[in-house]
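Peer 1: Task: produce atomic coordinates for the following.
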Amino acid sequence: MASDSDPRPLEIGDVDRAARVFARAFAWHEPWGDWAMPDPSDREERIYARFRSDLLERFIPFGECWTIDAGTATTMWIPPAVPQLASRRSEADYASYGAVAGEMRAGDALIASLKPETAHWYLDTIATDPDLHGRGLGGRLLDHDLAIRDAAGHACALDTHTPENIGFYERRGFEVIGSGPLGEGIDVYMMYRPSQSRP
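Peer 2: Reported below is the predicted structural model:
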């Protein structure tokens, strides 16, 4: 019998908690939050609203999301060739970034140019409740997801703007295949992992 500590597909009832975890992680524990939303007064709520909308309107219907403990750790995946997830942000999303909207648009174009041309599953986002960092939840969830990709013979890619996270992904078979400036004071690193399936 499965328990809350076992990875399972994210459900509608998990969305609020998962979006809150993403908001806390990206607002205060990642360089992206400081860069994309310099005003801290409403940063967490804006990120929460974005992830809640993305989960409900895009990733649950068209992508693949997995979770441990009903949103404590969550992954958001983009399958190959899904047109509903081809655009990273809507025009309204870009407008909401105000002074950094131009950098955000250019950064997304850079990320698109760095993606591998071969078919792959894309890890759009992974986050763990900041209060539970160091317990291995994110690693266990990602290992679970990668085992599914390997079983199907699929390659994977992701981007990170946190250099300290590169080793976490390298230990799971990813390699940096490109990088560039995402904006002032922040770089992006594209990582790729061929399928680890065995004949």
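Peer 1: contacts, neighbours, all on C-alpha from now
Peer 2: Noted.
Peer 1: just the strands in the chain please.
Peer 2: Under the criterion DSSP state E, the chain contains strands at 8-9, 64-68, 73-78, 121-128, 156-160, 175-183, 186-193.
Peer 1: For the fourth one, what is the distance to the chain centroid?
Peer 2: Pointing back at strand 121-128 there. Mean-position distance between strand 121-128 and its chain equals 3 Å (C-alpha atoms, centre = their mean, to the nearest Å).
Peer 1: Show me what it is packed against.
Peer 2: Helices and strands touching strand 121-128, by 3 or more C-alpha pairs under 8 Å, 6 or more residues apart in numbering; DSSP states H and E, are helix 15-28, strand 73-78, helix 137-151, strand 156-160.
Peer 1: Excluding chain neighbours, what is closest to the residue nearest the centre of the chain?
Peer 2: Nearest to the geometric centre of the chain sits Thr125, at 0.8 Å (C-alpha atoms, centre = their mean). Of all residues not flanking Thr125 in the chain, Met76 sits nearest, at 5.2 Å (C-alpha to C-alpha, 6 or more residues apart in numbering).
Peer 1: That neighbour - how many residues pack around it?
Peer 2: When neighbours are counted by other C-alpha atoms under 10 Å, Met76 registers 21.
Peer 1: Proceed likewise with the subsequent sequence, for comparison:
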Amino acid sequence: MGVAIRTADERDRELVVRLLDGAFQDDPVSGWVFPDPAHRRATHPRLMAAFLDIVLAEGRVDLAEDGSACALWLSVPADAHPEGHEEDVQGDEGDDAVQLREAVDPDNERVELIARLTAEIHPAGQAHAYLWMIAVAQDSQGRGLGAALLRHALDRCDREGVAAYLEASSARSSKLYERLGFDHLDRPLDLPDGPRMWPMWRKPQA
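Peer 2: The predicted structure follows:
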């Protein structure tokens, strides 16, 4: 499928936040972080905006030219974790997980916990591209936009000889990633009293 893709910037912030919010409102992990639907509708956009701001500052956002889909990527060096997913968060008031909770939903410990748990399973020791989030507008799903966005970035990874990593938030999405060359890592992450996440890794391909 031919999809025109460009790199988003600050001018696209409102559009991308809407895309992320619409795509992840009913996601199992978002439902776990914000169990109450009314609270989720009100607060979830702030979490998506916080994630986006990190990637706009430190990574790259691939955006379908028509605004129907986006993918958020961070470039992770071999000796570090991506911003917001540090290995050494230990509860200090200044750490990123705490700051995320305070900025998004101060009384919600799960905002902080999701950052810590994903940090714990994030692979270290090899440089890679981290697919933090990918979103397709509901009225554009089923057209192959997500796969097209992924192939766009994975082709670049292959040219540069860089691995890719992600955490799938549903068994259905993990099947798509498998078709694109991702393999499951170790064991899945079972959120406390919540859904399962699947860490996945893709070696660069010739």
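Peer 1: Got a TM-score for the two of them?
Peer 2: TM-score for the superposed chains, counting by TM-score structural alignment, normalised by the length of the first structure: 0.84, backed by 190 aligned residues with a C-alpha RMSD of 2.3 Å.
Peer 1: Output the helices and strands packed on strand 121-128 of the first structure as CSV; include the columns distance to Trp35 of the first structure.
Peer 2: Converted to CSV, those look like this (distance: least, C-alpha to C-alpha, whole Å):
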stretch, distance to Trp35 of the first structure
helix 15-28, 10
strand 73-78, 22
helix 137-151, 24
strand 156-160, 14
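Peer 1: Asp6 of the first structure matches what in the second structure?
Peer 2: Taking TM-score structural alignment for the superposition, Asp6 of the first structure sits opposite Ala4 in the second structure.
Peer 1: how many neighbours does that match have?
Peer 2: Ala4 of the second structure - counted by other C-alpha under 10 Å - has 12 other residues nearby.
Peer 1: before we move on, what about the one 10 residues further on?
Peer 2: Neighbouring residues of Glu14 of the second structure were enumerated by other C-alpha under 10 Å; the total is 10.
Peer 1: wait, what's in contact with it?
Peer 2: If you count contacts by C-alpha atoms under 8 Å, 6 or more residues apart in numbering, Glu14 of the second structure has none.
Peer 1: Tell me which residue of the first structure matches up with it.
Peer 2: Using TM-score structural alignment, Glu14 of the second structure sits opposite Asp16 in the first structure.
Peer 1: Quick check: that match vs Arg46 of the first structure, distance?
Peer 2: 13 Å (C-alpha to C-alpha, to the nearest Å).
Peer 1: rewinding a little: find the one among the helices and strands packed on strand 121-128 of the first structure with the highest mean neighbour count.
Peer 2: strand 73-78 (a mean of 25; mean count of other C-alpha atoms under 10 Å).
Peer 1: Where in the second structure does that one align, residue-wise?
Peer 2: Residue span in the second structure matched to strand 73-78 of the first structure, by TM-score structural alignment: 69-74.
Peer 1: That stretch vs the first structure, average offset?
Peer 2: Stretch 69-74 of the second structure, aligned to the first structure and superposed, deviates on average by 0.8 Å (mean C-alpha distance after the TM-score superposition for the first structure).
Peer 1: and that stretch, how far out from the chain's middle?
Peer 2: So, by C-alpha atoms, centre = their mean, the centroid of stretch 69-74 of the second structure is 7 Å from its chain's centroid.
Peer 1: now swap in stretch 14-24 of the second structure and tell me
Peer 2: With C-alpha atoms, centre = their mean, you get 12 Å for stretch 14-24 of the second structure.
Peer 1: what's the answer for stretch 68-78 of the second structure, then?
Peer 2: The answer for stretch 68-78 of the second structure is 8 Å, by C-alpha atoms, centre = their mean.
Peer 1: residue contacts, Ala71 of the second structure?
Peer 2: Val61, Asp62, Leu63, Leu131, Trp132, Met133, Ile134, Ala135, Leu149, Leu150.
Peer 1: which one of these sits closest to Val162 of the second structure?
Peer 2: Leu131 (12.7 Å; C-alpha to C-alpha).
Peer 1: Map that closest one across to the first structure for me.
Peer 2: Match for Leu131 of the second structure (TM-score structural alignment): Leu123.
Peer 1: What of Trp198 of the second structure?
Peer 2: By TM-score structural alignment, Trp198 of the second structure lines up with Tyr189.
Peer 1: What count of nearby residues applies to the residue lying closest to its match once chain neighbours are set aside?
Peer 2: Distances taken as C-alpha to C-alpha, 6+ apart put Ser179 closest to Tyr189 of the first structure, at 4.4 Å, once the chain neighbours are dropped. Ser179 of the first structure is flanked by 17 other residues according to other C-alpha under 10 Å.
Peer 1: any idea how far Ser179 of the first structure is from Asp159 of the first structure?
Peer 2: Counting by C-alpha to C-alpha - Ser179 of the first structure and Asp159 of the first structure are separated by 9 Å.
Peer 1: So for those two, which residues contact both of them?
Peer 2: In contact with both Ser179 of the first structure and Asp159: Val188, Tyr189, Met190, using C-alpha under 8 Å, 6+ apart.
Peer 1: which of the residues you listed are buried?
Peer 2: The neighbour-count test (16 or more other C-alpha atoms under 10 Å) marks Val188, Tyr189, Met190 as buried among these.
Peer 1: Could you tell me how many residues sit around the nearest residue to Ala80 of the second structure once chain neighbours are set aside?
Peer 2: The spatial neighbour of Ala80 of the second structure that comes closest, neighbours along the chain excluded (C-alpha to C-alpha, 6+ apart), is Ala124 at 7.0 Å. For Ala124 of the second structure, the neighbour count with other C-alpha under 10 Å is 16.
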